[in-house]
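S.K.: pasting the sequence and the predicted coordinates here, then a few questions.
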Amino acid sequence: MSAPAGGDPAWSAAAKAAQARIDARLARRFDAGHPADRLIALRARAVDAQVRAAWRRCIPEDAPLALFAVGGYGRGELFPQSDIDLLVLAEPEAQRAWEAALARFVALLWDAGLEASHAVRSARECTAAAGDDHSVLTALIEARPLCAAAATEEALRAAVAPERVWPAEAFFEAKSEEQRRRHARFGDTSDNLEPNLKDGPGGLRDLHLLGWLALRSFGVHALDRLIERGRLGWDEAAALERERRALCRLRYGLHLVAGRREERLRFDYQKLLAVRLGYVDDADSLGVEKMMQDFYRSAAVVRRIGDRLLQRFEEHFEGVAAPEPIDADFERRGGWLAARSPGWLAGDPANLFALFAAWAADSGLRGLHSQSARELAQELPQIPAYADASPALREAFMQLLRGPQPVKTLERMARSGVLGRWIPAFQRVSGRMQFDLFHVFTVDQHTLAVLRNLDRFASGEADPRFSIAHHVWPSLRKPELLLLAGLFHDIGKGRGGDHSELGAVDARAFCEAHGLSEADTALVEWLVRRHLLMSVTAQKQDITDPEVIHRFAAIVADRQRLDALYLLTCADIAGTSPKLWNSWKDRLLADLHTATRLALRRGLGQPVAAAERIAENRAAARALLLDTGHADADVDAMFARMPDENFLRSRPEQIAWQATALHGALPFEPVVAARAIPGRDGRDGLDVLVHMPDRDGLFAAIVITLDRLGMSVLQARVLDGPDGTIFDTFHVLPAEQRQAPEPALLAAALGRALAGDLGRLLPARRSQPRHLRHFRVAPQLDFTDMAGGTRIGLICTDRPGLLADVARVLREQRLRVHDARIATFGARAEDLLLVSDEHNHPLSPDRCDALRAALLAVFDGDNR
């Protein structure tokens, strides 16, 4: 809201200066390590004095008005940038009579730098407003008198009592639903790259909710008062208080480093806050990663205990359901799984594994009963690491992987803390973030996402995002081995060194301890060690090259490894970021899997020759064209306009589409065509074909135009056609997924641009996205001479329009582009381009030096 006008300038200036001194003193105490929960109380007390002083300057003592602090301020909590929420309680006549004085009061606060929001209501109006909106009630039930008589305080309390508005059960249902919606806004996870400390899952708002429910349901103002009522364990209360203090410290520090009202732990502030809180970098982790790991772990505890407490509130209102026996050890209580005998879990870890087995056996259960969940938490310290466990206990764990719902079981074990006890290396990566834009989840949450993707493959149901995964899954001999590989593939992160190698060592030790055969152990170990191989091969190498396929097949060696690696790679990429998987990657990996499977079937001693692949693709494409009504002579004419290498590098259905685009075009007539990926609507990408007489700067013009049309180039294949023409193909993706262009319109716009003066086409100027400023990648360039030119390896910070700027530099250097493979990993661009001089020769050392300098100048401009 805007600040009201008016006030007392001298008093306001003095009050503002006094509050600034108080805030500075509190900030120094914060930096000295004083508890943040104590500091927010002191700040609330200091603001109380300012608000009361302003009130007395404007409102006579005998005025029929009362002033209350409400909301977080009413709780006595004021962070450095928190709202100051006030309620003036007055009857309608008094409201009208004192309207001007109240306006002066609010103006005085604003002039003093206290941005107060306020409501003026009578007791009856409070009842009506609270009845209409339970969030109003939430603020009012925490009302604290600032200038109010005891009778007025009692009148306000009575106005919003459960007998008048929102009975306790209705309030519980409304606030529980509100929490579900709030959590959904954050993807129902606290493990976001820029989490919200206040409103996000496991944040301070979840703790506030528990306090509101305790107050409304039992009339207690502190959660620990629920202990005596049997609703909360002392250990649970202590854990919630510990995490509340940790979250308060983070939020207090965030307000200080942001210097404004900010609840989201944005990249702009994460490193500054980590330094201010005393986190330091070491060989294994950045200080900011340690800080974020502490937050994620705090949020996980708040959610875990909060869920238990919400279940107990539900039982309070609905009554304890009659138990339904499952077997000698377990029963259902209101749809929740519970141990039949209190304390049954204690003393024998095998009972815990039996609990998860019973849970997995009944897919209709709502979850774990709060009593059993608390007992499980209490028994966590008694769970041995697998290396110290008995053979029987290890076998019990493997049976969970081989039984029903194995992935859900692993998720449940992870969230309850059991998996981290059983596999200590998993505990080390729990809540561990990676300070980049490629990994949007913590390591443990990414791992669980990978396992969920594998579970989808196992369902047998076709998923349009993964074209062949559901066909490949049935070939697995022992699916639990792939689950183990998924569980261990990133477990070595954060320890220094190659995480794939470290994880492979851990995976072998685990498999051997659990009695797996040497063949099974070797497969899991190999998958963990090589889990990046297929992704790197598909995205950085030309998988249409028979030599690339042969080398990859030689490493994979057999079909079992190939199928498992393909499924793990798909699950890994899709589980890294919701935005990372697309139909282009799906097609790359599916093509690589198919080509490698055929190579293995043929035998590694009989690699496919280029001439044989060209003949096969030509014949397959011809058959497709003949089936659609084209005559042999027409097919010959269309094929004559294509370079032989196109038959090596393209798939038959692509060749058939290209030929159809060429059909009817006159010699040397430019052909520009585009199509959505078959079966898609364009949001997952487009194929683009450009066939026209060659001109200097044509590649740069194409890339610049595509960039201006909002398309990102994922792959470019630049081939020389017959008679001085070019035959260029591109796979492009809309920069904004919701703005996929119509293929025909894109082709028309590109054709118009290429018909004009190419030299006038310049890259669009764009501002760099905010988040990229915090993830600088040191530029790296390498030049390798090879047949047909010089391959440029380029690594740098990604940004919109990067390839267009690189293409402009290549044009200015009078270089020809023959191939381009574009890969982006978060903020990191890793591109490979094959270029040559005007005579299709590799670049001389002098030209390499000039190109290096020009490209580095572009990257240096990004870093300013």
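M.R.: Now that the structure is in, tell me what you want to look at.

S.K.: can we go C-alpha only for contacts and neighbour counts from here?
M.R.: Will do.

S.K.: where do the helices sit along the stretch 251-400 of the chain?
M.R.: 267-276, 287-318, 349-361, 370-379, 391-402 (DSSP state H, counting those that start in this stretch).

S.K.: quick one: the helices in the stretch 401-550 of the chain?
M.R.: Under the criterion DSSP H, counting those that start in this stretch, the stretch 401-550 of the chain contains helices at 406-416, 418-422, 424-429, 443-458, 469-472, 479-488, 499-513, 518-529, 533-540, 546-556.

S.K.: another structure for you, compare them:
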Amino acid sequence: MTENGLGRRRQRDIIDRNAVADEISSVLADSSVSEQRSKALAVLQATLREGREEISRRLIAMPSSGRSSATDQAFLIDQIIRIAYDFVTTALFPVANRSAAEKIAVVAVGGYGRGEMAPHSDVDIAFITPYKRTGWTEQVVEAMLYFLWDLGLKVGQSSRSIDETIKMALEDLTIRTALLEGRFVWGDREVYEEASIRFWNEVATKTGADFVAQKMIERDERHKRMGDSRYVVEPNVKDGKGGLRDLHTLYWIGKYVHRVRSPSDLVEVGLLTREEYRKFEKAENFLWAVRCHMHDISGRAEDRLTFDLQREVAERMRFSPRPGRSAVERFMQLYFLNAKTVGDLTGLFLAHLDEALGKKGRRFLPSFARKPRKLNGFVLDRGRLALPSDDFFQSDPIRLIELFNLADLHALEIHPLTMRAARRDARLIDHKVRQDARANQLFLDTLCSPRNPEAVLRWMNEATVFGRFIPDFGRVVAQMQFDMYHHYTVDEHSIRAIGLLAEIERGDHKDDHPLSTAIVRQIVSRRVLFVAVLLHDIAKGRGGDHSVLGAEVALNLCPRLGLNEAETETVAWLVRHHLLMSATAFKRDLSDFKTILDFAQTVTSAERLRLLLVLTVVDIRAVGPGVWNSWKRQLLSDLFEATEEVLRLGHKQKGREERIASKKSALQNALKIAPDKFKRLAKRMPEAYWIAEPDDIIERNIRLLQTNDSEPLVIDACYYPDRGATLITVLAADHPGLFYRIAGAIHLAGGSIIDARIHTSTDGLAVDNFLVQDPWGRPFQERDQIERLKQSIGDALANKSKLSPKLMAKPVALRRAEAFKIAPSVLMDNKASNRFTVIEVNAADRPALLNNLALALFQSKVTLHSAHIATYGERAVDTFYVTDLFGGKIESKARLKALESRLLEAATGAGHGLKEVA
């Protein structure tokens, strides 16, 4: 059998149109007119289902055959439409002698017109008639649409005459793009041919420049909607940056300007080289494979590669784990490398287009008027940095580093063809170039630039020069961090962090980061800070503690970059401890002096403290949007100021007694009450309360005590802007289980506790302060939201209803978290505090986790003094400061073991079954 014959047989295994038509004919022969449609529909439904199952089997058998799967889907829909059209026009609405107006061309448009579809893509079709629609054409179109809808297809359709089609194409870019991909499916071919000729003659020839410009604007707007980075960890395979739509945009532009019939023709018209087209094909095939698997797995048109889908697609595409990296991380690295290829091709394509149209006096890319004098042999091509000859890098590979240094120094864009040459010649960067003092100085100057190092380093990364010059960085290029906390790949996160550092140094974020903006100017070791930011995550994916391994990388790399011994040691220390400050601020009680002292003993110097604060800030900010908030800013500021005081003076400026006396004095001045009355009031609160709470919260608490002294229960709530949260205060007769009930009530009202301090007055009154945010890290500010929180707490404390059933019935908010397997752990520490046993619980974040843990603590008969809650995507880290019922640390090994066991049970969700105490 010939290859063509094999192809037809292969297609008939998906759907045999003639056989299906014969089956419908035989069914109709024995049916009444009223039964014909339903019986024909049943045959088509079975045919569609079987065709999809065959395509799915082929995809699973050959999991990388993306484009083949996409064309098979389009072929299946073609045949279904043809059969449906023939049935409608012959069985339902037959016309013996059609007039000139009774003609219809069924045209596939958009992606379907290109002959490529994912399993659940929209079926975009246009019904084109020669003139205005007649009664017969309206009947046929309506019947066709109902047929397709009843088959479960999502149809995007239009029904227009040829004149209407041309008129609307001139007015609307979306229609113009859809028709650009127009492909005849069935019906009257002459109508299609006339519409196609008129489209090219009357629309395309008049609107070429406008089409290209609008497509570029449309692309940029789409990228902004999708996060404006091709390295977001849950990318949109269709519309995201570096996705299929970017490749399609290149083809649309090439087709519009040069009337190419297929992407391969872009080579013939000079818009891509053969090698570039090979990369185009490879990237397109991979992206189509991923998209088809996603649709097939989810059973719907799902184009966002979510965490749960990443695992399943990686498994289907037969990725296996390697030391230090899971199968899903290896799959996603390949995804991002393909997305990067798409970005590279876009730049080169536009450069070729610009050159071709530039010769005709038209340009679509911006030009720059600046003409710097010293370019060391490089030249300007219409405002962009370019090469004087194609072998310019080969004659001196250090120019590969100098290119980006000059781009930064003179604020120049790099010509895309120069970027292509840099990408091609990056392999020339060998050991000799890496050890060259001038090359390292040029790189360091670029990294530490006060201008815009982020943009230039990203260009260097796109050209693969970055990874070649710093091989350790090359290992994390396109490497994802498979969790819900990090939004970007490791290389993108690091480059963004450097950009944020430069912006803070320029004062661009003084409102969000007033402390960092102030102290960054005091830093002596400026280049140490930039290098540390670059290297802080460089050892991720190596199968060990990336902080320890990264410090080893720093010790080897820094001398090469030209840093002296002291600078190298400081960079290595910063990389080793880059998580220390955030862990201390967010997981520990900063009012406990032991916390500050331990942190200060690790930091040892004010310069390191300043460096560590700024590194911590940019690291958190570069994780992704919405991760930074004013609560984190305040905690880091509190830790910095307390530690700076210890480092400067060797101890806290004010001892415990002096601090308490100072707070009491400030409160008495604010309240303006008689000394004897104030003394009695102040005596009600224990020493720990005065140390733990800030002045403004103390004043608010004491005013509540004054005005509600006879009330059995007081619940107060207000927006607390200093911490970007809602402050909730509960005054109630202290009794066991109070905290877990309040925690459960806050969760039921839609809140999430981020900090809690629990106090008991000398006369047995509980004074509990909670900082609460919504699930997106925002404070509750609206009156009805705050009232709902108060009502929920009041109902829980009044025991109006059982908490456990309501908590179990509350829907799970983080469905995506199910893609991650987190083994819970409980750490007991009797050294972190002089007064308390510190318990840290790491577990998968889920609804009512804090309530379950608090209930477990209550049932273990321990006294809770403060709780500190931190979440990192799907992972929760809850820290509790506790004592036994007599106020001492929990020392018994047996008791600690029992407490650990109960907390582990609660952390796994088994705590739902713990009996709730009335």
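M.R.: Perfect, I can see it now. What you are looking at is a predicted structure, and each value in this text was computed from that prediction instead of being measured.

S.K.: superposed, what's their TM-score?
M.R.: Once superposed, chain against chain, the TM-score is 0.90 (TM-score structural alignment, normalised by the length of the first structure); 851 aligned residues with a CA RMSD of 3.3 Å.

S.K.: quick one on the thing from earlier: could the helices of the stretch 401-550 of the first structure be laid out in a markdown table, adding mean neighbour count?
M.R.: Shown next, in a markdown table, are the helices of the stretch 401-550 of the first structure (neighbours: other CA atoms under 10 Å):
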| stretch | mean neighbour count |
| --- | --- |
| helix 406-416 | 20 |
| helix 418-422 | 22 |
| helix 424-429 | 19 |
| helix 443-458 | 23 |
| helix 469-472 | 19 |
| helix 479-488 | 23 |
| helix 499-513 | 20 |
| helix 518-529 | 21 |
| helix 533-540 | 18 |
| helix 546-556 | 19 |
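
S.K.: matching residue 434 of the first structure against the second structure, which residue comes up?
M.R.: Under the alignment (TM-score structural alignment), residue 434 of the first structure pairs with residue 481 in the second structure.

S.K.: who touches the equivalent of residue 302 of the second structure over in the first structure in this structure?
M.R.: Aligned by TM-score structural alignment, residue 302 of the second structure pairs with residue 262 of the first structure. The contact partners of residue 262 of the first structure, by CA atoms under 8 Å, 6 or more residues apart in numbering, come to 81, 254-255.

S.K.: count the neighbours of the residue nearest to residue 149 of the second structure when sequence neighbours are not counted for me.
M.R.: Of all residues not flanking residue 149 of the second structure in the chain, residue 155 sits nearest, at 7.1 Å (CA to CA, 6 or more residues apart in numbering). Under the neighbour criterion other CA atoms under 10 Å, residue 155 of the second structure is assigned a count of 15.

S.K.: was I right about the match of residue 434 of the first structure contacting residue 489?
M.R.: Yes. Counting by CA atoms under 8 Å, residue 489 is a contact partner of residue 481 of the second structure at 6.3 Å.

S.K.: so what's the residue count around residue 262 of the second structure?
M.R.: When neighbours are counted by other CA under 10 Å, residue 262 of the second structure registers 12.

S.K.: what's the closest of the helices of the stretch 251-400 of the first structure to residue 504 of the first structure?
M.R.: Smallest distance to residue 504 of the first structure across the helices of the stretch 251-400 of the first structure (CA to CA): 18.6 Å, for helix 391-402.

S.K.: can you pull the contacts of the residue nearest the centre of the first structure?
M.R.: In the first structure, the centroid-proximal residue (CA atoms, centre = their mean) is residue 440; its distance is 3.4 Å. Residue 440 of the first structure sits next to 192-193, 576-577 when contact means CA under 8 Å, 6+ apart.

S.K.: run the last query once more with 10 Å
M.R.: Neighbouring residues of residue 440 of the first structure by CA atoms under 10 Å, 6 or more residues apart in numbering: 191-194, 433-434, 446, 575-579, 826.

S.K.: sitting in helices, which of those residues do you find?
M.R.: Counting by DSSP state H, the part of those found in helices is residue 446.

S.K.: what's the spacing between the residue mapped onto residue 301 of the first structure from the second structure and residue 355 of the second structure?
M.R.: Here residue 301 of the first structure is matched to residue 341 in the second structure, going by TM-score structural alignment. As for residue 341 of the second structure, its distance to residue 355 of the second structure is 21 Å (criterion: CA to CA, to the nearest Å).

S.K.: please apply the same query to residue 412 of the second structure.
M.R.: According to CA to CA, residue 412 of the second structure and residue 355 of the second structure sit 19 Å apart.
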